[in-house]
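Asks: Pasted the sequence and its predicted model underneath.
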Amino acid sequence: MQFQSYNFILYFMPLCMAAYFCGGKRAPRAGRGILTLFSAVFFAFAGWEALLVLCLSALPDLLLTRLLLRTREKEQGASIEKAASAKRGGEREAKLLLLTGVLLHVILLVYFKLSHQLPLGISFYTFQQIAWLTEVYHGELREVGAKDYLFYLFFFPKITMGPLTSPSALITQVQDEKRCSFRAENAAAGIQMFAFGLAKKAVLADTFGSAVTWGFSSLSTATSADLI
C-alpha cells in the first residue's frame, strides 16, 4: 500500500486515526497496540512473506531485550561489596548479548542481499532493530516490554522507507497521554505535514526517482548529457 494511494488516504489512515484516538483515550498502551495492529495490516499488503520475515526477525530481539534488562537490574541490585565484580560481569554479558543481536541482524540482511530477494523494508528495520538493542544496552530504554518493541518496529509511517528514528524518542512521544486524545490543532498540524510530505514525494521524489532509475538501467547507452 502506497502512502499516496486512495486506499491509504481514504480508508486506512482515517480508520487508523479513529481507532487510535478511541483506544488511546482510555489507555496509552491500548493506543500503541492499535497502531501496532494497523501497522501489521499495512505491512501485510506487501505480502505475507514479508510480514513473516519481519515477525521472525523480531523474536530474537524480544529475548535479547529481556536478557539485557535483567542484566542491568542485576548490576543495580548487587550489594556494595559485590558491585564492582557484578558490574564487570554484567558488562561482559551485556556486550555479548548486544553483539549476538547485531550479528544476527547483519547476517539476515546479507543473506537476503546476496539472494536478491529483499523483503520490503528490511534495510530500514534491520538498523532500527540494532538501534533498539543499542539503546537498551546503554540504559536509555529501561521500562519497556514486548509491546513497546513491536510498536517501534512495526510503526507503519517509517518501516518501509524510513526515516531511522531513535527508539527512546519515539517511545517517549507515544507514552505522552496528551498525544492519545484528539485535539483539533494537532490533527490540523498532522494533516498539513502529511500533505506537504505527500506533495514532495509525488512532485520531487517520484519524478527524480524515475530519472535515476532510467539512468542506472541505461549506463551503457546513455550519453554524458543524459546523465547530467
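Replies: In hand now; what should we look at? Numbers count the residues shown, from 1 in each chain.
Asks: Every contact and neighbour count from this point should use C-alpha atoms.
Replies: Fine.
Asks: for the longest helix seen in the chain, packing partners?
Replies: In the chain, taking DSSP state H as the definition, the longest helix is helix 83-115. Applying 3 or more Cα pairs under 8 Å, 6 or more residues apart in numbering; DSSP states H and E, we find helix 83-115 packed against helix 48-77, helix 122-137.
Asks: any idea how far the residue nearest to the spatial centre of the chain is from Ala202?
Replies: Most central in the chain under Cα atoms, centre = their mean is Leu153, positioned 3.5 Å from the mean C-alpha point. Using Cα to Cα, to the nearest Å, Leu153 is found at 26 Å from Ala202.
Asks: Which residue, other than its chain neighbours, is closest to Leu198?
Replies: Excluding the flanking residues, the one nearest Leu198 by Cα to Cα, 6 or more residues apart in numbering is Gln4, at 6.7 Å.
Asks: Surely that neighbour is in contact with Gly197?
Replies: No. If you go by Cα atoms under 8 Å, Gln4 and Gly197 don't touch, sitting 10.1 Å apart.
Asks: Which positions in the helix or strand where Ala18 lies come out as buried?
Replies: In the assignment (DSSP states H and E), Ala18 maps to helix 13-24. Going by neighbour count (16 or more other Cα atoms under 10 Å), the buried part of helix 13-24 is Cys16, Met17, Ala19, Tyr20, Phe21, Cys22, Gly23, Gly24.
Asks: Next: stretch 162-180.
Replies: In stretch 162-180, counting by 16+ other Cα under 10 Å, buried: Pro167, Ser168, Ile171, Val174, Gln175, Arg179, Cys180.
Asks: Then stretch 43-50?
Replies: Here stretch 43-50 shows Phe43, Ala46, Ala50 as buried, counting by 16+ other Cα under 10 Å.
Asks: try it against this one:
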Amino acid sequence: MLFNSYEFLLLFLPITLIIYFYLNSLKLIYLSKIFLVVASLFFYSWWNPIYLPLILGSMIFNFYVGKLLGKKSSKNMLIFGIVGNIALLGYFKYADFFIENFNWVLNTQTPLLHLALPLAISYFTFQQIAFLVDNYRGEVKEFNFLNYSLFITFFPQLLMGPIVHHKEMMPQFALKWRSYIKWENISLGLFIFAIGLAKKSLIGDPLTNYAQYAFDNAQNLTTIEAWYASTSYVLSYYFDLSGYADMAIGIAKMFNIDIPRNFNSPYKARNFADYWRRWHITLSRFLSDYIYKSLGGNKNIVWIVYLNIMITFFVSGFWHGAGWTFIVWGLLNGLFVIFAHIMKKANLEMNLYLAWFLMFIGLIITRTLFVAKDFSDAWYVIKTMFNPYNLKFEQLYYIDPIFQSFYIVFGLALALGFKNSGEIAKNFKPNIKYTLYTAILISASLFTFSSAKEFLYFQF
C-alpha cells in the first residue's frame, strides 16, 4: 500500500488511528499493540501477501537469536544470526547477480532464478542485524515478542526506513502518555506528512517521469537532454526518498512516536563527507556503527582508515543494488569522501560556492551510474554531458523542455534555498495558518493519486 494512495490516506490511516487509540482509551494496551502489528502486516501484505511468511519467519528467527544473545553474549551466536540474515537477503536480492557473474567467468549457462525482490527486505534485514548486534553489546534490556514484532513491523517505517534501533523506539510505546491521543501531535504529524506527500507527488513524480523516460532512451540523448535527465533524477531521488521519510515521521508522530529524521538538506553540503552526514542519515549511521567502526573506524593509521571507508562504501553500493554499476557508484562515493578527509587533514579550504558546485557535479555524475541500466548507458550519458557539439533538444519529445526546466529550477530552489521539513516543523503551531497549509498540500496531492508512482527505493 502506498502512502500516496486513496486507500491509505482515506481508509487505512484514519481507521488504524481510531481503533488504536480507542483500545488504549479502554486501557487495553496489550490488545492495541496486537492490533497495530496486525494492521502493519496487513499494510505490508497489501502489496503481495505471498511474502508475509517471509517477514514473519525472519522476525521469529531474529527474536530468538537475540534472546539467546541477551542471556549469553556469544560471538558465534551473533555470527550465526548475521549470516542467517545475509543469506536470506542474498538469496532474494543477489542470487541472479552471482549466477550471471558465475556464467560469465566460467562460460556456463546456469539458468537465472528470476526471483521477485520481497518488499522492504533490505530494510528489515539491516534493522534486525542492528538488533542482534545491540543485543550482543548488552544494549537491549527487554525481550517480548509482541514488542519486537511492533518494532520491526511498525508500518510508517517498515518499507523504506528510517532504520531505527530497538532502544530508541520501543521505550516510547511503554510511556503511558503516548497511549492516548494527542491532538497537537495529530496536527503536527499531518503537517509533516503533507510536506512529504507534496514533495513526492507534486515535485518528485514529475521529475521522475522525465528522468526515467530519458534513461530508458539513454543512447539517444543530446547534451542538454543528458543534463536535464541526470539533474532531474538527482532531484527526483531526493524529493521521492525524503518525501517518504517525512511522511513516515509525520505518521509516527500521529501515534505519539518519534522516529529519527533521515535527511538534513543534503544538497546544501559542500563535500561528500558532509553530504553523507546529511543523506539517508540512519543508513549512514548503520554503516558507520556496524561496519566502519567494527573495522576499527578512524583508530588506525591513515591508509587503513581510508581502506575502512572504501569497504563501508562498497557495502553501501552493494546494498543498494545487485549490479556492478551500484558497486562502482559506492566506491566512487568512498573515493570522494576520502578526498574530503584529505582536504580537511591538509587544512585546505575551497571557496564555498566552488566546493558546492564540484560536489553537486560529482553527485550528478555518480547518480548517473546509479540509475543507468548498464555501464554503456552510464558512460554515454556522462560523455554526452560534456560534449559541446551536441547542445540541442532534438531526440526526445516526451516532455516539453520549458515544462521540465520549471521543475528543475523549482526543485533546486527548494532543495538549496529554503528550510527543510524538520526546520519548518520546529515553528509549527496548531493554528489556522498551518491548518490551511496542510489542507492545501494534501488537497493538491490528492489530484495526482490516479497516476501515483511507486517510491524509487521500492526497487532496492
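Replies: Sure, I can see it. Nothing here was measured: the structure is a model prediction, and the numbers come from that model.
Asks: among the helices and strands packed on helix 83-115 of structure 1, which is the most enclosed?
Replies: Burial of these is given as mean neighbour count (mean count of other Cα atoms under 10 Å); helix 122-137 ranks first at a mean of 21.
Asks: Contacts for that helix, please.
Replies: Helix 122-137 of structure 1 is contacted from outside by 54, 58, 61, 64-65, 68-69, 94-95, 98, 101-102, 105-106, 109, 141-142, 149, 153, 159-168, using Cα atoms under 8 Å, 6 or more residues apart in numbering.
Asks: quick revisit: Ala30 of structure 1: which of the buried residues of stretch 162-180 of structure 1 is nearest?
Replies: Cys180 (9.6 Å; Cα to Cα).
Asks: Distance-wise, check that closest one relative to Asn186 of structure 1.
Replies: Distance from Cys180 of structure 1 to Asn186 of structure 1, by Cα to Cα: 11 Å.
Asks: and what of Arg72 of structure 1?
Replies: In terms of Cα to Cα, Arg72 of structure 1 sits 37 Å off from Asn186 of structure 1.
Asks: and if you look at Arg66 of structure 1?
Replies: As judged by Cα to Cα, Arg66 of structure 1 and Asn186 of structure 1 stand 35 Å apart.
Asks: Quick check: closest non-adjacent residue to Phe143 of structure 2.
Replies: Nearest one to Phe143 of structure 2, counting by Cα to Cα, 6+ apart, is Lys67 at 6.5 Å.
Asks: Secondary structure element holding Phe216 of structure 1?
Replies: According to DSSP H and E, Phe216 of structure 1 maps onto helix 206-217.
Asks: For Ile365 of structure 2, give its distance to Thr16 of structure 2.
Replies: Counting by Cα to Cα, the gap from Ile365 of structure 2 to Thr16 of structure 2 is 43 Å.
Asks: Please apply the same query to Lys345 of structure 2.
Replies: Distance of Lys345 of structure 2 to Thr16 of structure 2, computed by Cα to Cα: 52 Å.
Asks: do the same with Tyr437 of structure 2
Replies: Counting by Cα to Cα, the gap from Tyr437 of structure 2 to Thr16 of structure 2 is 24 Å.
Asks: related to what we said a few turns ago, map the residue nearest to Phe143 of structure 2 across to structure 1 for me.
Replies: Residue pairing (TM-score structural alignment): Lys67 of structure 2 is matched to Arg66 of structure 1.
Asks: Kindly reformat the helices and strands packed on helix 83-115 of structure 1 as a markdown table containing distance to Asp226 of structure 1.
Replies: Shown next, in a markdown table, are those (distance: least, Cα to Cα, whole Å):
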| stretch | distance to Asp226 of structure 1 |
| --- | --- |
| helix 48-77 | 36 |
| helix 122-137 | 30 |
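Asks: Of all those, which one comes closest to Gly33 of structure 1?
Replies: Closest to Gly33 of structure 1 of these is helix 48-77 (Cα to Cα; 15.4 Å).
Asks: quick one: that closest one to chain centroid distance?
Replies: 14 Å (Cα atoms, centre = their mean, to the nearest Å).
Asks: try stretch 173-182 of structure 1
Replies: In terms of Cα atoms, centre = their mean, the gap separating the centre of stretch 173-182 of structure 1 from the centre of its chain is 19 Å.
Asks: so where in structure 2 does that stretch end up aligned?
Replies: Going by TM-score structural alignment, stretch 173-182 of structure 1 sits over residues 172-181 in structure 2.
Asks: buried stuff in the host helix or strand of Glu423 of structure 2?
Replies: Using DSSP H and E, Glu423 of structure 2 maps to helix 421-426. Residues of helix 421-426 of structure 2 classed as buried: Ser421, Gly422 (neighbour count, 16+ other Cα under 10 Å).
Asks: so the next helix-or-strand element following it aligns onto which residues of structure 1?
Replies: Downstream of helix 421-426 of structure 2, the next assigned helix or strand under DSSP H and E is helix 432-446. With TM-score structural alignment applied, helix 432-446 of structure 2 matches no range in structure 1.
Asks: Stretch 315-324 of structure 2 now?
Replies: Mapping stretch 315-324 of structure 2 onto structure 1 (TM-score structural alignment) gives no aligned residues.
Asks: start to end distance for that stretch?
Replies: With Cα to Cα as the measure, stretch 315-324 of structure 2 spans 12 Å from end to end.
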